[in-house]
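**Q** let's see this in three dimensions:
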Amino acid sequence: MRDFATSDHPGVQTQLNRLAALSLPQGRYGLDTIEAICARLGHPERHLPPVFHVAGTNGKGSTCAFLRAMLEAQGYTVHSATKPHLVRYNERIRIAGRLIDDDALAALLAEVLDASEDLGPSFFEVTTAALFLAFSRHPADACVIEVGLGGRLDATNVIPAPLVCGVASLGLDHEAFLLRPEAGTPDEPIARIAFEKASIAKPGVPLVTQTYPGGANAAVIATAACHGAPLLMRGRDWGFEPGADGFVLHDADEMVTLPLPTLPGSHQIDNAALAVMMLRHQTALSVSAAAMAQGIRAARWPARLQRLGDGPLTALVPGRQVWLDGGHNPDAGLAIARHFAGGLPIHLIIGMLANKDPAALIAPLDPLLASLSVVPAPGHEAHRPEDFAPHTAQAVRPCADVAAALAALPDDGRDILIAGSLYLAGEVLRRNREFPD
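**A** Sure, this is the predicted structure:
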């Protein structure tokens, strides 16, 4: 049940119980089921406000946060759909800037499940149909919709004509799904990932991307051409130069100077720049440079290098900076390492699902560590302390939970990072009473 959250609202909990009972039949891939669900519901995906559609391995959630913040700074009303939720399922559906309320959520999920249970839908297909219904029924100027997994076969990819599509950074993750053998797809793993993500492209719809390693760039170029999507690739069609106080972004039309993001991490400049370029290369909604600047400063995205505030967990280490990040793949590990590089060694508390690579975070972070504590990933099979030992020079300390790990740290004033899983991040936010709003 941890995947689907729990709710204090009886009506929501009833529907969450129904969601938890769903399973994805093994070997079923494709969009047929979500298309059938949408047909039964009157095709809400065809009646959405203008859509900004964002895929990527890392950074897509932050890119969505920047898009929403910049659009709202311009005065637009924005629906947004991001994933996964951290504490409450409601976080997945934001209507006109506010999380969907419990009564509306219960009714919405019941409507979708009643219409589709005989089709054997997955959790993600029901969730996607629910957000389509919600967004089609409430007026707004724009929708910001994050892809869940991959792109080509993600349920959100039934949106027929987004305003603009974007692809954030790429890396290896969810290999069992995204790299499964299929004729006609690229052989190189990173190129296959690029093909899957870039396949959200639609005819005539601008596709804005970062630049990528290996054969990924070629895969993106080929995929955009196949779909008839105008491609704007960083390093080829646009770019930026960061400075001490901001960054200068440029494309074929002009240059614009923007402030550094408030969100921590140098990688957030990449995500902010991608969001700006998506705004600049659509013509339906005008956003001024001033609103872009305001949105870049205002954007928030929980559990991505989030500095925790006062709460029951941080009270265990008073006066210390405690950081939280849900990243769990190599690119996330490198981004986190860049943030802490050059400072004093940090204490790492890690909990990681057993199907993830324990070296993904440990390898880039190990030179920066003062200690390493391993905790379970709540409700899931997790790596054991001995799984991390081959990848670190640190002694590995097993702990029952995050609270015990914090309490066991030496009183040396060093920063603390809690990382390795979004499930763990959600539990930390819940226990520290910092609920995403």
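
**Q** make it CA atoms for all contacts and neighbour counts henceforth
**A** Noted.

**Q** give me the distance between the most centrally placed residue in the chain and P189.
**A** Closest to where the C-alpha atoms of the chain average out (CA atoms, centre = their mean) is G61, at 3.5 Å. Here G61 is placed at a distance of 23 Å from P189 (CA to CA, to the nearest Å).

**Q** before we move on, what about A405?
**A** Separation of A405 from P189 (CA to CA): 37 Å.

**Q** give me the more crowded residue out of these two.
**A** A405 (21 against 17; other CA atoms under 10 Å).

**Q** ok, now which ones touch that one?
**A** Shown in contact with A405 (CA atoms under 8 Å, 6 or more residues apart in numbering): I349, S373, V374, V375, C399.

**Q** try it again with 7 Å
**A** A405 makes contact with I349, S373, C399 under the criterion CA atoms under 7 Å, 6 or more residues apart in numbering.

**Q** show me the strands in the stretch 1-150 of the chain, by range?
**A** 51-55, 78-81, 94-95, 98-99, 142-146 (DSSP state E, counting those that start in this stretch).

**Q** would G239 count as being in a helix?
**A** No - looking at G239 with DSSP: H, G, I helix; E, B strand; the rest coil, it is strand, so not inside a helix.

**Q** thought it was touching H250?
**A** Yes - the criterion here is CA atoms under 7 Å, and G239 meets it with H250 at 5.6 Å.

**Q** quick one: what helix or strand has the closest residue to G150 other than its chain neighbours in it?
**A** Nearest non-adjacent residue to G150, counting by CA to CA, 6 or more residues apart in numbering: K197, 5.2 Å away. Element membership for K197, per DSSP states H and E: helix 189-198.

**Q** then A176?
**A** A176 belongs to helix 175-178 when assigned by DSSP H and E.

**Q** now tell me what touches that helix from outside.
**A** By CA under 7 Å, 6+ apart, helix 175-178 touches G150, I193.

**Q** can you check stretch 375-382 too?
**A** Residues outside stretch 375-382 that contact it (CA under 7 Å, 6+ apart): 2, 350-354, 398-402, 423-424.

**Q** first vs last residue of that stretch, how far apart are they?
**A** Start-to-end span of stretch 375-382 (CA to CA) is 9 Å.

**Q** with stretch 166-184 instead?
**A** 23 Å.

**Q** what do you get for stretch 159-175?
**A** 25 Å.

**Q** how distant is it from the center of its chain?
**A** With CA atoms, centre = their mean, to the nearest Å as the basis, stretch 159-175 stands 11 Å off its chain's centre.

**Q** give me the buried positions along it.
**A** Neighbour counts over stretch 159-175 (16 or more other CA atoms under 10 Å) mark 159, 161-173 as buried.

**Q** one more, please, to line up against the first structure:
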Amino acid sequence: MKDFAISEDPAVQAQLDRLGALSLPQGRLGLDTVRELCARLGNPQDRLPPVFHVAGTNGKGSTCTYLRYMLEAQGLRVHTATKPHLVRYNERIRLAGQLIDDATLAALLKQALDAAQPDLTPSFFEVTTAALFLAFASVPADACVIETGLGGRLDATNILPTAAVTGLATLGLDHEAFLLSPDTTIPDAAVHDPLVRIAFEKASIAKAGVPLVTLRYPARAAQMVAETATAHGAPVLARGTAWDAAIGQDIAYRDAMGTLTLPLPALAGLHQAENAALAVAMLRHQTVVTIYEAAMAAGIRAARWPARLQRLGHGPLTAQVPGRTVWLDGGHNPDAGLAIARHLAAQPPVHVIIGMLANKDPGAILAPLGGHALSISVVPAPGHDAHRPEDFAAHSALPVRSFADVAQALAALPPGGDVLIVGSLYLAGDVLRRNGEVPD
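**A** A predicted model of the protein is given here:
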């Protein structure tokens, strides 16, 4: 699936138009094309500051955010690559703490796209990755925080030759059409067990001699993570063995080096404290940079990550429902649904406004919410094929209403009750733009 990107800058838009015309040739998987593209660009991936590389089904973007904020709280210059963007393509590339500017972005995309001509047929994601490697190699920094896209083994970022540390966030089912596609090269244990296959794909970012820091997983998935890391020559540092964290009024972190007492994040949800603990464990188990406890605490407090149980501020959309809390989350898979439901269980019931891509499970969010939903309103996922109201009806006892957009759905809500807008990061980006909360 191609991503969607627009820009108000004509030079950037010219390159985004070229980028948007790309597609992944049917049946082509592997890293050969991105390797060749980067070779034509002088292999910028070999000249990066120390890399913190993170994969996972959910939580990898948040983990990268905590890493960035903690490294910056230590006074370090940090490049960050996260995905997808919510409003502006520039969000994907942050250079030394600042979103890439339009002029630099246009030049780098042009350089990467031109290098592919006339014979390479790279995808949107491969060109994006080559451009961010070029950016990171050209601007001095102390560290790079890089999030994978789909999977890990075949993700374009996985041509990185090494890293300071790698990390694995939660494991669950998502992007099944890509990550569970038939492949004769995968281990036998991963052939018929989707979670084990996901574990194999994600853990394949492991690099020789580089610690792979992980969360707890079901035994069969944990075994595949360990086997995959061993095949790559990487030590596994798993939660519950190499490190652990008790989440209560604070984060009580411990490992062989000692204990830390760290604050809970400002980001909502128990899962965010878990993601912060993973980021702390990654920092504690690498030896390239030194991060003190005070910087970890400051970074956890300061971290912001849009559209992840974000409480929207005042704007044109929230003004339609004065006095109500409006939550925004881009979650769209079962693990995200459970995390959202756990957080909202302690909150008043909510009116749910949902827009979800047609290739996602329509029950992923509604089923965990159960009776905590006051009403269900369905809206499109801008620019993409989305589920129809009848697709959600089987997953809720409530009537399901359809609206042309979020503004109409908000206007039609009955009095009382907070609001959850959920189901797609594309929808979340549209909401942020309409409410005047463009990420910076």
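
**Q** what's around the residue nearest to G150 of structure 1, how many residues?
**A** 28.

**Q** wait, it sits on G148?
**A** No - applying CA under 7 Å as the test, K197 of structure 1 and G148 come out as separate, 10.4 Å apart.

**Q** that older thread, what span of structure 2 is the helix holding K197 of structure 1 aligned with?
**A** Residues 194-203 of structure 2 are where helix 189-198 of structure 1 lands when matched by TM-score structural alignment.

**Q** of the contacts of A405 of structure 1, which is the most crowded?
**A** Tallying neighbours with other CA under 10 Å puts S373 at the head of these, with 26 neighbours.

**Q** where does that one sit: helix, strand or coil?
**A** Counting by three-state DSSP, the backbone at S373 of structure 1 sits in strand.

**Q** how near is it to R384 of structure 1?
**A** According to CA to CA, S373 of structure 1 stands 11 Å off from R384 of structure 1.

**Q** now swap in P398 of structure 1 and tell me
**A** In this view, P398 of structure 1 and R384 of structure 1 are 8 Å apart by CA to CA.

**Q** same thing with Q26 of structure 1?
**A** Note on Q26 of structure 1: its distance to R384 of structure 1, by CA to CA, is 28 Å.

**Q** show me which of these two is the more surrounded one.
**A** Higher neighbour count among Q26 of structure 1 and R384: R384, with 17 against 6, using other CA under 10 Å.

**Q** returning to that earlier point: which one of the contacts of A405 of structure 1 sits closest to L334 of structure 1?
**A** I349 (16.7 Å; CA to CA).

**Q** where exactly do the helices run in the stretch 201-350 of structure 2?
**A** Secondary structure of the stretch 201-350 of structure 2 by DSSP state H, counting those that start in this stretch: the helices cover 219-231, 270-284, 293-302, 334-344.

**Q** P186 of structure 1 is in what secondary structure piece?
**A** Here P186 of structure 1, judged by DSSP H and E, is contained in no helix and no strand.

**Q** near the spatially closest residue to it that is not a sequence neighbour, how many other residues are there?
**A** In space, and not counting its chain neighbours, P186 of structure 1 is closest to R192: 4.9 Å by CA to CA, 6+ apart. Other residues near R192 of structure 1 come to 21 when the count uses other CA under 10 Å.

**Q** how about G313 of structure 2?
**A** 16.

**Q** can you tell me which residues contact the residue nearest to the centre of structure 1?
**A** Contact analysis of G61 of structure 1 by CA under 7 Å, 6+ apart lists T82, E146.

**Q** I'd say V256 of structure 1 and L249 touch.
**A** Yes - with contact defined as CA under 7 Å, V256 of structure 1 and L249 form a contacting pair (5.3 Å).

**Q** now do the buried residues in stretch 14-29 of structure 2.
**A** Buried residues in stretch 14-29 of structure 2, counting neighbours by 16+ other CA under 10 Å, are found at Q15, L16, L19, G20, L22.

**Q** likewise stretch 267-282 of structure 1?
**A** Buried residues in stretch 267-282 of structure 1, counted by 16+ other CA under 10 Å: 267-281.

**Q** corresponding residues in structure 2 for that stretch?
**A** Going by TM-score structural alignment: stretch 267-282 of structure 1 matches residues 271-286.

**Q** buried ones in stretch 86-99 of structure 1?
**A** For stretch 86-99 of structure 1, a neighbour-count test (16+ other CA under 10 Å) marks 86-97, 99 as buried.

**Q** from those residues, which is closest to R152 of structure 1?
**A** For these, the nearest to R152 of structure 1 is R92 (20.4 Å; CA to CA).

**Q** give the contact list for that closest one.
**A** R92 of structure 1 sits next to A81, T82, K83, P84, H85 when contact means CA under 7 Å, 6+ apart.

**Q** ok, V78 of structure 2 next?
**A** By CA under 7 Å, 6+ apart, the residues touching V78 of structure 2 are R68, E72, L95, A96, G97, A141, D142, A143, C144.

**Q** likewise T318 of structure 2?
**A** Contacts of T318 of structure 2 (CA under 7 Å, 6+ apart): V326.

**Q** in PyMOL, select just the buried ones from the contacts of R92 of structure 1.
**A** Command for PyMOL that selects the buried part of the contacts of R92 of structure 1, burial taken from 16+ other CA under 10 Å:
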select buried, resi 81+82+83+84+85
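
**Q** need the contacts of R92 of structure 1 in a markdown table with distance to L324 of structure 1, can you?
**A** Compiled in a markdown table, the contacts of R92 of structure 1 are given as follows (distance: CA to CA, whole Å):
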| residue | distance to L324 of structure 1 |
| --- | --- |
| A81 | 22 |
| T82 | 18 |
| K83 | 17 |
| P84 | 16 |
| H85 | 15 |
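
**Q** ok, of the contacts of R92 of structure 1, which one's closest to F388 of structure 1?
**A** Closest approach between these and F388 of structure 1, by CA to CA: P84, at 25.6 Å.

**Q** so what's the residue count around the aligned partner of W305 of structure 2 in structure 1?
**A** Using TM-score structural alignment, the equivalent of W305 of structure 2 in structure 1 is W301. Using other CA under 10 Å, the number of residues around W301 of structure 1 comes to 15.
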